[in-house]
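> Pasting the sequence and the predicted coordinates here, then a few questions.
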Amino acid sequence: MNGIRRRVASVWRGDALRRARREGARLLPPPAPGNVWTGLSLHPHQAHSVFAPDLHRLRSELLEAVLAAISPIVPVLAPPEPRLPWRLMVRQQDAGAVLDALRALPPHWEVRPARDGRWIDLRPRFAVAGRELERTGDLELRVDLMHWTGEAHRGAALGAFRRIEATAWEETARQSLIGSHRRPGPPAPSMPIDVVYTWVDDRDQAWRARRDAALERTSAVGGPVARHPSATAEARFADSEELRYSLRSLHRYANWVRRIYLVTDGQLPTWLNGDPRIQLVDHRELLGGSRFNSHAIESALHRIPGLAEHYLYLNDDVFFGRIAHPGDYFAAEGVARFFPSDLPIDPGPATSFDPPLMAAAKNGRELLAGRFGIDVRTRIRHTVHPQLRSVAAQIEEENSEEIARTRAAPFRSPQDISVASSLHHWYAHALGRSVPSTPNYLYLDLAAPHAPQALDALGSLRRYDTFCLNTEERALDPSRRAGLRRFLETYFPDPAPWETAPAEPA
């Protein structure tokens, strides 16, 4: 039945039509150098082929291409805004020359003048592995043709340059094109933002031996250990190379981050090429030894040497699905965003019958009630976690006993606190250091019956800014795991710069 539903949904989404268009493109004449045909319609179009695209770099390059095309005409650049096109203003007397110059751009540029002659929209097309890159306002540009009378002019599109005197156009244009005004804030990329991943490879036999030995030690002390079965379930540690693809998503959609820290238990991904931008941090450095408890690991992330004040914490099953900006995660310098869920925290104190996530949420709720007198009733969404290092350090300083107990637990326990993925957000909010926001994201339990169909839709529609592909308690069967790998390879096909090139066949 699920197979039939997936085929019906595929037809409804138009997957077959997309494939037919890609096949039909082979019948068209050769495209311009560096371009590919990406579809068939009444008006076939070309896209510029890119490899391992960094969308923020593409955004900057398209602005530079337009500025070069219309030179020596001097435009005014409006302050950029995330997810909206660049906006340039030129004087009306330059309109004809500007339009002629833009129409001479390569054929993957779509040039669309407004009917009333007030602006020109530019939409460059890009393709990755023959598939057109998703359309986004970040990769578009609008040229406003300002009616110029020789007197002072006002225009809503001017933003910070709302009023330009006739004699000041050249100076205003020069100031607007200074590099600092080209950043899609806030905050500016000059504010360092790092990324921290936690990762484990369950196929590593040395790691499995350490885990099994830790299980024996904890079970031998004082009889059976009171913990939820999911604390040691195989699904907790299973690796399907999600980290590789999460890092690819980071490179494509959020490559403004400064440095990437990978926290591991003496492990190294075989495909990592030693790129200095990625730094490995061992459990022994942060925790004094191995931990098989994500809550314990999270409690020490702020201790990473050299870590920026502003950083993003991600599990390897979280992915960027569309272009992201610093302002999506930090409302301003020193103010993080957080993403409350609508899922409730169960009433009552934590017990060994609670799943570890619920127990940690309950413990955090009690701590927050005692410290701030607030009543937290919902959980936090499993997505990107913006963090402030100073807040995490304050949590440890003010709750040293609870943090030490969590950090010492080799496996998840009913006494844990989830610092980075839950407590930090509410604590920062109580301190006036974070604000709640609503993300455009998807959470998918890969073990759920509808998961294969949901993956199909996710790959076809690509409408989420971030998504999490998780399984908490049940290990995936081989067919589901293979389906996940196919999906990830299709969604993120290009290796990031830090990946080792695959060996050539003998």
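Sure, I can see it. It should be emphasised that the depicted structure is a prediction, and the values quoted were computed from it without experimental measurement.
> drop to CA atoms for contacts and neighbour counts, all remaining ones
Will do.
> show me where the stretch 301-450 of the chain has helices.
356-372, 389-398, 400-408, 424-430 (DSSP state H, counting those that start in this stretch).
> take the one below as the second:
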Amino acid sequence: MSGPVDIVYLWVDGADAAWRARHRAAYDAWAAKHPGQLALHGNVAGRYRDNGELRYNLRALERFFPEHGHVYLVTDRQVPGWLRASHRLTVIDHRQLMPACTLPVFDSAHIESYLHHIPGLAERFLYLNDDVFLGQRFDIDHWFGGGLRVYLEEAVVDLPAQLRPDVAAPVNCAVLARDWLAARDPGYRHEPRLHAHAPRPMLVSAMQALEQQAPALFAQVRSTVFRSWRAPALLPDLAPRWMVAQGLARSEVLDPLHIASGDQDAAMRLAQLRAQFGTLPFFCINDTCDDADGDDPRLARVAATLQQLLPQPSRFEDDLSVLLESAA
């Protein structure tokens, strides 16, 4: 299969006053109607905080995958202040992608279920959370040749018998995938590992087929406004396992570098990143500072590391913002 590999990001700035007003009103209404349904860590500040990750993610993209296709940035009436207009990047507002009656939406699982409906999106695309970065030269044949490449973590996980409100979202995603796939195929054998925080190679045609086969699951996740443990995301786990079962993808076990910014070992892992940068297929810097203030030193440490590793601006950055950054 040939053709371009497009790039898709979701992005939000949780410090924006207008967005915060929409968020607060929507959460008050949703929580009143859905008591006890919020997923673990489903509405903490870290889920919506912009710590500059997207800017550095685009820098990594240009450094390690300069021949990428079109970039699509999916947002809710927001655009990064530093973003430069480019014929290679399109901002997709939620209102262009999802039915007006469902908006506003603050659950990434709901939003990402529509990504394959982005107008003009290439058949092959790479879905990147802005905290998952390319860390070495991107090999298209490795990721898309002979089946898509998806990654599982090394640790074996004993999944609960059913969805639970007190487990991490990736666990519930795996439970949903296990149950749905096993119900459709008595011979299905579930790999007892979670999918890594990794770049996600996708095919538009595959996602269209999955949506046709699992309309109830897509309707369920699209009924959410905030992340609900009752409606796990489909792209992180079900989609890759289904593609493997269909012969469209192959899985590989890998223990990638995952940095949780709020953990005690974050400084050590950032040092590891600096030492190994350029040799890592990918890495994740997950914001686990939850409800910390924006000037928290743990966040500043992450931003400083990214600036050290990726100082070269991308074509998507406005000249003035680059000058201001340099002056700071």
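That came through fine. Everything numeric in this text was worked out from a predicted model, so none of it was measured.
> Mind checking the TM-score on these two?
After superposition, the two chains reach a TM-score (TM-score structural alignment, normalised by the length of the second structure) of 0.90; 315 aligned residues with a CA RMSD of 2.0 Å.
> rewinding a little: turn the helices of the stretch 301-450 of the first structure into JSON lines, including mean neighbour count and distance to residue 199 of the first structure.
Output for the helices of the stretch 301-450 of the first structure, formatted as JSON lines (neighbours: other CA atoms under 10 Å; distance: least, CA to CA, whole Å):
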{"stretch": "helix 356-372", "mean neighbour count": "20", "distance to residue 199 of the first structure": "18"}
{"stretch": "helix 389-398", "mean neighbour count": "16", "distance to residue 199 of the first structure": "20"}
{"stretch": "helix 400-408", "mean neighbour count": "18", "distance to residue 199 of the first structure": "17"}
{"stretch": "helix 424-430", "mean neighbour count": "22", "distance to residue 199 of the first structure": "20"}
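> Same list, those helices, but as a markdown table with distance to residue 190 of the first structure please.
Below are the helices of the stretch 301-450 of the first structure laid out as a markdown table (distance: least, CA to CA, whole Å):
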| stretch | distance to residue 190 of the first structure |
| --- | --- |
| helix 356-372 | 33 |
| helix 389-398 | 17 |
| helix 400-408 | 32 |
| helix 424-430 | 23 |
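> These: which one's closest to residue 111 of the first structure?
helix 424-430 (44.6 Å; CA to CA).
> now the closest one: which residue numbers in the second structure?
With TM-score structural alignment applied, helix 424-430 of the first structure matches the range 239-245 in the second structure.
> again with stretch 244-251 of the first structure
Using TM-score structural alignment, stretch 244-251 of the first structure pairs with 55-62 in the second structure.
> ditto for stretch 128-145 of the first structure
The aligned range for stretch 128-145 of the first structure is empty, by TM-score structural alignment.
> Run through the residues that contact residue 201 of the second structure.
Going by CA atoms under 8 Å, 6 or more residues apart in numbering, residue 201 of the second structure touches 124, 125, 126, 127, 143, 144, 148, 149, 150.
> Show me what the third one aligns to in the first structure.
If I follow you right, that is residue 126 of the second structure. Using TM-score structural alignment, residue 126 of the second structure sits opposite residue 312 in the first structure.
> which residue packs closest to the residue nearest the centre of the second structure, ignoring adjacent ones?
Taking CA atoms, centre = their mean as the criterion, residue 129 is the residue nearest the geometric centre of the second structure, at 2.8 Å. Spatial nearest neighbour of residue 129 of the second structure, excluding adjacent residues (CA to CA, 6 or more residues apart in numbering): residue 9 at 5.9 Å.
> Tell me the counterpart of that neighbour in the first structure.
So, by TM-score structural alignment, residue 9 of the second structure is matched to residue 197.
> on average, how far is the helix or strand harbouring its match from the matching bit in the second structure?
For residue 197 of the first structure, the host element (DSSP states H and E) is strand 193-198. Once fitted to the second structure, strand 193-198 of the first structure is off its aligned match by 0.7 Å on average (mean CA distance after the TM-score superposition for the first structure).
> Now which residue in the first structure aligns to residue 301 of the second structure?
So, by TM-score structural alignment, residue 301 of the second structure is matched to residue 483.
> how close does its match get to residue 490 of the first structure?
With distances taken as CA to CA, to the nearest Å, residue 483 of the first structure is found 11 Å from residue 490 of the first structure.
> What segments of the stretch 351-500 of the first structure are strands?
378-380, 385-388, 434-436, 441-445, 466-470 (DSSP state E, counting those that start in this stretch).
> you'd agree the residue nearest to residue 129 of the second structure is up against residue 72?
Yes. Contact between residue 9 of the second structure and residue 72 holds when scored by CA atoms under 8 Å: they sit 6.3 Å apart.
> Need the overlap of contacts for those two.
Counting by CA under 8 Å, 6+ apart, nothing touches both residue 9 of the second structure and residue 72.
> Tell me which of residue 483 and residue 490 of the first structure has more neighbours.
Comparing residue 483 of the first structure with residue 490 by other CA atoms under 10 Å, the one with more neighbours is residue 483, at 16 against 12.
> Tell me which stretches of the stretch 151-300 of the first structure form helices.
169-176, 205-220, 242-253, 283-287, 294-298.
> Now tabulate those helices in JSON lines and tack on mean neighbour count and distance to residue 122 of the first structure.
Below are those laid out as JSON lines (neighbours: other CA under 10 Å; distance: least, CA to CA, whole Å):
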{"stretch": "helix 169-176", "mean neighbour count": "16", "distance to residue 122 of the first structure": "20"}
{"stretch": "helix 205-220", "mean neighbour count": "13", "distance to residue 122 of the first structure": "53"}
{"stretch": "helix 242-253", "mean neighbour count": "24", "distance to residue 122 of the first structure": "21"}
{"stretch": "helix 283-287", "mean neighbour count": "17", "distance to residue 122 of the first structure": "49"}
{"stretch": "helix 294-298", "mean neighbour count": "25", "distance to residue 122 of the first structure": "45"}
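> Relative to residue 131 of the second structure, how far out is residue 303 of the second structure?
Counting by CA to CA, the gap from residue 303 of the second structure to residue 131 of the second structure is 12 Å.
> now residue 111 of the second structure
17 Å.
> do residue 181 of the second structure as well
29 Å.
> same check, this time on residue 179 of the second structure
In terms of CA to CA, residue 179 of the second structure sits 29 Å off from residue 131 of the second structure.
> Sounds good, over and out.
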